[in-house]
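J.: sequence and predicted structure, then a few things I'm wondering about:
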Amino acid sequence: MARDAELLLCPVNLRHLETNTRAYDEAVAMARRRGARLIVATVAPEIERNLNIYNSEVYWSQQLAKFLAENPADGVEVETVVRKGAIHRQIVKLADERKVDVIVMDSANPKVQDYLLGTTASHVVTHAECSVYVVRG
């Protein structure tokens, strides 16, 4: 039985994209090389700090669509996903649910540059059932 195309997951923190898109760029390049499909996901907070955001799932879906329009993944089949909750848990949960082959993610929040591996990346590396490719920012 033939195996479907490999599936990659790239979580993006839309609050920090102005400083770094390395993990996304690497995920797109990896998907092209491997002929893989790519899930680009973002995790919205349970409670928005910005009171102007009435429906966070709609808002973050629009922001993710805008990001992809500005950073096209030509030649790669891309699916978007917006989740709510704790970022580290939602990444692992999504990867498990979708049987992702590889997670491609940033090593740390760009504001925490003193750490080799941030808390989110550390949790994902420890708990994901699949391989995790950590991109140093």
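T.: Looks like it came in fine.
J.: could you use CA atoms for every contact and neighbour count after this?
T.: Will do.
J.: contacts for the longest helix anywhere in the chain?
T.: Across the chain, the helix with the greatest residue count (assigned by DSSP state H) is helix 56-70. The contact list for helix 56-70, computed with C-alpha atoms under 8 Å, 6 or more residues apart in numbering, reads 14, 42, 44, 48, 53, 80, 81, 82, 83, 84.
J.: okay, now the one to match up with it:
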Amino acid sequence: MFKTILVPIDPAEPAFSKDALDKARQFSRDYDAKVLLLAVCPEVQSFVTSQLPEGFQEHELEETRTMLNGLRDKLDLGGSVVQVEARIGAVDAEVLEFAARHAVDLIVMTSHKPGFSTYFVGSHAAHIVRHAPCSVMVLRGD
């Protein structure tokens, strides 16, 4: 049923993705599917980068890759089954582009319960659900 499963990971809250990772592990085992872990670090505006240490974004990407590799190892699915990628950009756009480029069958993600601000601004999960090129499973976090 599912051959390629994408789990977007918030680099600021990797533990929040536990339920999505557990579900992806289950689907991977049930359907012999590949799991892709993607973390998107927000792009720092140029006027802010002048105040940050040299190489800040590169260091952030390296730390994010290390975190993703740790999550990959905890999934215990085998190195060739789980792939990781860290990017810099807008979360929604990067997740949607990644899903389309890798022919993802299912995106499994967690989302915070909607709050007052969600109704005016919109959440990343809502945008991804509306525009994804595949099925999306959204799990509600605590």
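T.: Structure received. All values derive from a computational prediction rather than experimental measurement.
J.: before we move on, back to that, of the contacts of helix 56-70 of the first structure, closest to residue 6 of the first structure?
T.: Looking at those and their distance to residue 6 of the first structure, the nearest is residue 80, at 16.2 Å (C-alpha to C-alpha).
J.: so what does the closest one match up with in the second structure?
T.: Under the alignment (TM-score structural alignment), residue 80 of the first structure pairs with residue 84 of the second structure.
J.: would you mark the buried spots in the longest helix of the first structure?
T.: 56, 57, 60, 61, 64 (16 or more other C-alpha atoms under 10 Å).
J.: the fourth one matches what in the second structure?
T.: Spelled out, it's residue 61 of the first structure. So residue 61 of the first structure corresponds to residue 65, using TM-score structural alignment.
J.: can you map out the strands along the first structure?
T.: 7-11, 37-44, 78-84, 102-106, 131-135 (DSSP state E).
J.: give me the helices and strands touching the first one, please.
T.: Contact partners of strand 7-11 of the first structure among helices and strands, from 3 or more C-alpha pairs under 8 Å, 6 or more residues apart in numbering; DSSP states H and E: helix 22-34, strand 37-44, strand 102-106.
J.: before we move on, what about the third one?
T.: In terms of contacts (3+ C-alpha pairs under 8 Å, 6+ apart), strand 78-84 of the first structure is packed against strand 37-44, helix 56-70.
J.: and residue 97 of the first structure, which of those is closest to it?
T.: Closest among those, once you apply C-alpha to C-alpha, is strand 37-44, at 12.3 Å.
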